[in-house]
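Asks: 3D, please:
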Amino acid sequence: MTASVVIAGPASWNSLVVLDRLPEPVPHMQFAEDSWETVGGTSAGKALSLTGLGRSTRLHALSAHDEPGERVRAALAAAGVDTLWGTGDVTERHLNLMTRAGARVSLYLSSPRATDGRDDARLLADMSRADALVLDLAAEPLRLLPQARSTGRPIWVDVHDYDGDADYHRPFLDAADAIFCNADRLPDPVAFLHSRVTAGASLAVCTLGAEGAVAVDGEHREHRVSAVPVEVVDTNGAGDAFFAGVLDARLDGADVDAALRAGARAASGVLRSRHLHPLLDAVLG
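Replies: Purely as a prediction, here's the structure:
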């Protein structure tokens, strides 16, 4: 089956801990308000949201043959996500410390190195037939960037809390037709979006949390959307869902304003779940 969207990037097994406040950098003790384990990883989140929207999607992710890897693979399969698994030296794992207000510290417990490329032939064939490619921030997608560019397919990237200067993000930014980020560390998000359009992107989007999102299109026109009001259960995966909603709508021919509204609706659905997407609710409880 030809996938409309091919995503390369992280799928992880995460431990989530809810606290009344994020820990201060001094020795102390805190009691958790809640905790659970679930699937994580920005690429898994995007794949789940696109699958939930009915978009044909294939996720290329890495996992080791260990217990966390088995859990991730089983959960995504049960949720209906089409995957092409590469063999990682470890399975990615995170410990996320969070507050009810949405503040978060993500501790990376393990992260796989890039592979030797043994799955590249099939992956390149998948990418060459796709309508769009998503490459997320990780070692394997970084290795795959030249091959992705060689296909001529549109490349969408999510640089998350980029600060405007970090070198690691630069190859992803330079390859991207569409760029997403959040405003956490950018001194002037709108100026950054305009700079990426000037550099060649056709769309640049910055999410603003409860304030919605702002986008700049290829003609340097600015667009804004408000967040959909919702009772928040967990913020993990909301940005990935917003990204997926915008991408899905754009592939259906929607203009930027309609696509941003689709992204906001997609994010609101994920905010009601304690998993990356409601598709996992029946799988993981």
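
Asks: all contacts plus neighbour counts: C-alpha atoms, from now on.
Replies: Noted.

Asks: okay, now the spatially closest residue to Arg274 that is not a sequence neighbour: neighbour count?
Replies: Closest residue to Arg274 apart from its sequence neighbours, by C-alpha to C-alpha, 6 or more residues apart in numbering: Asp234 at 5.1 Å. By the criterion of other C-alpha atoms under 10 Å, Asp234 has 20 neighbours.

Asks: can you pull the contacts of Asp234?
Replies: Residues in contact with Asp234 (C-alpha atoms under 8 Å, 6 or more residues apart in numbering) are Arg100, Gly102, Val270, Leu271, Arg272, Ser273, Arg274, His275.

Asks: what about it, which SS state?
Replies: coil (DSSP: H, G, I helix; E, B strand; the rest coil).

Asks: Proceed likewise with the subsequent sequence, for comparison:
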Amino acid sequence: MKPVFVVGGASLDTIVHVDAFPGAYAQTVWPNRSYRAVGSTGVGKALNLRALEVPVVLHAVVGNDQEGRMIRQTLEQAGVEALISETPEPTEQHVNLMTPAGERLSIFVQPPAREVTLEWSSIRRTLRGCGIAVINILDYTRPILEEAVSLGVPIWTDLHDYDGSNDHHQAFIDAADVVFLASDNLPNYRQVMERLLQQGKRLVVCTHGAAGATLANAEGEWLEQPAYPVDRIEDSNGAGDAFFSGFLYGYLRGLPERDCLQLAAASGALCVTSSGLASEHASRSALQDIVSAK
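Replies: Predicted structure coming up:
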């Protein structure tokens, strides 16, 4: 199996669990617990794919600081091959407020680096050798997106909470063969999915959090997948990336799209029961056990 090349998205986050999001007035908030953990969409996808034994290479941008070293160490311990572009700026950092219902309010306390120098020989070599490039919607990834298009590499992208019209996403939409997105800001998500298919996308998957997910393909098929229930939500960070990774794992095995959706839902369910971006119990057999039990 050729590796998946995941491009973009690494941060060091402070996770703060609260009973409810604080109101917009001066106050002191006491958390139930808090901790620091690696975050962002590229790391989340890479860790989950690696746990499912999918060969994966991650390109990420980190600073020469403690946070950057923590990200490098986490990737190395997980066995993820990483191409790191080091920036003179601090490593991206977020503060994520989390509620018991799995809601998240993410505050960028250190934005993504603006000064990024790409090492093109390793990037081109990885693009030529990969089966799929998963290119995340960051500004620094745009030149890599263009290179992937020029090389004819199949491209998957995750638009996250796209609102259906934000110009920031358009280059990624134009380049992608497969699009994932969430319905948080899309009350008309089916219309947006139809529009994406009309633009030539082969497959569009829209997630709805606890309400499951919807898939539409170029053949005109629509599939619905409920979320698998869990006994508790430990931390919903990374659930969307785990869902994406579970689907891609099934796709790479040549499974029908219905089976891919089930694996995706199982992966997402497993993720929210863990405090990490990928559950310490994530594995091929763990996903199959969840699917088989339903």
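
Asks: and the strands in the stretch 151-285 of the first structure?
Replies: 155-158, 178-182, 203-207, 213-217, 222-225 (DSSP state E, counting those that start in this stretch).

Asks: any idea which element Thr51 of the first structure lies in?
Replies: Using DSSP states H and E, Thr51 of the first structure falls within helix 42-52.

Asks: and that helix, how far out from the chain middle?
Replies: 7 Å (C-alpha atoms, centre = their mean, to the nearest Å).

Asks: please apply the same query to stretch 257-276 of the first structure.
Replies: 13 Å.

Asks: repeat for stretch 110-129 of the first structure
Replies: 18 Å.

Asks: circling back: please name every helix or strand in contact with the helix holding Thr51 of the first structure.
Replies: strand 5-8, strand 57-63, helix 238-251 (3 or more C-alpha pairs under 8 Å, 6 or more residues apart in numbering; DSSP states H and E).

Asks: show me the contact partners of the second one.
Replies: Applying C-alpha under 8 Å, 6+ apart, the contact partners of strand 57-63 of the first structure are 3-11, 43-44, 47, 50-51, 69, 81-92, 112, 123.

Asks: one more: the longest one?
Replies: Counting contacts by C-alpha under 8 Å, 6+ apart, the residues outside helix 238-251 of the first structure that touch it are 42-43, 45-47, 49-50, 53, 55, 131, 180, 207, 256, 258-268, 270-271, 276.

Asks: filter the residues you listed down to the buried ones, PyMOL style.
Replies: Burial among the contacts of helix 238-251 of the first structure is assessed by 16 or more other C-alpha atoms under 10 Å; the matching PyMOL selection reads:
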select buried, resi 42+43+45+46+47+49+50+55+180+207+256+259+260+261+262+263+264+265+266+267+268+270+271+276
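
Asks: follow-up on the earlier one: top of the contacts of Asp234 of the first structure by neighbour count?
Replies: Val270 (27 neighbours).

Asks: contacting residues for the residue lying closest to that residue once chain neighbours are set aside?
Replies: Leaving aside its sequence neighbours, Val270 of the first structure sits nearest to His277 (C-alpha to C-alpha, 6+ apart; 5.2 Å). Neighbouring residues of His277 of the first structure by C-alpha under 8 Å, 6+ apart: Gly45, Leu48, Ser49, Gly237, Gly269, Val270.

Asks: what sits against the last one?
Replies: The reference is to Val270 of the first structure. Taking C-alpha under 8 Å, 6+ apart, we find Val270 of the first structure in contact with Asp234, Thr235, Gly237, Ala238, Ala241, Leu276, His277, Pro278.

Asks: check the third one too.
Replies: With contacts defined as C-alpha under 8 Å, 6+ apart, the neighbours of Ser49 of the first structure are Asp240, Ala241, Ala244, Gly245, Ala266, His277.

Asks: and it, how far from Asp119 of the first structure?
Replies: 25 Å (C-alpha to C-alpha, to the nearest Å).

Asks: now do the second one
Replies: In this structure, Leu48 of the first structure lies at 22 Å from Asp119 of the first structure, with C-alpha to C-alpha as the measure.
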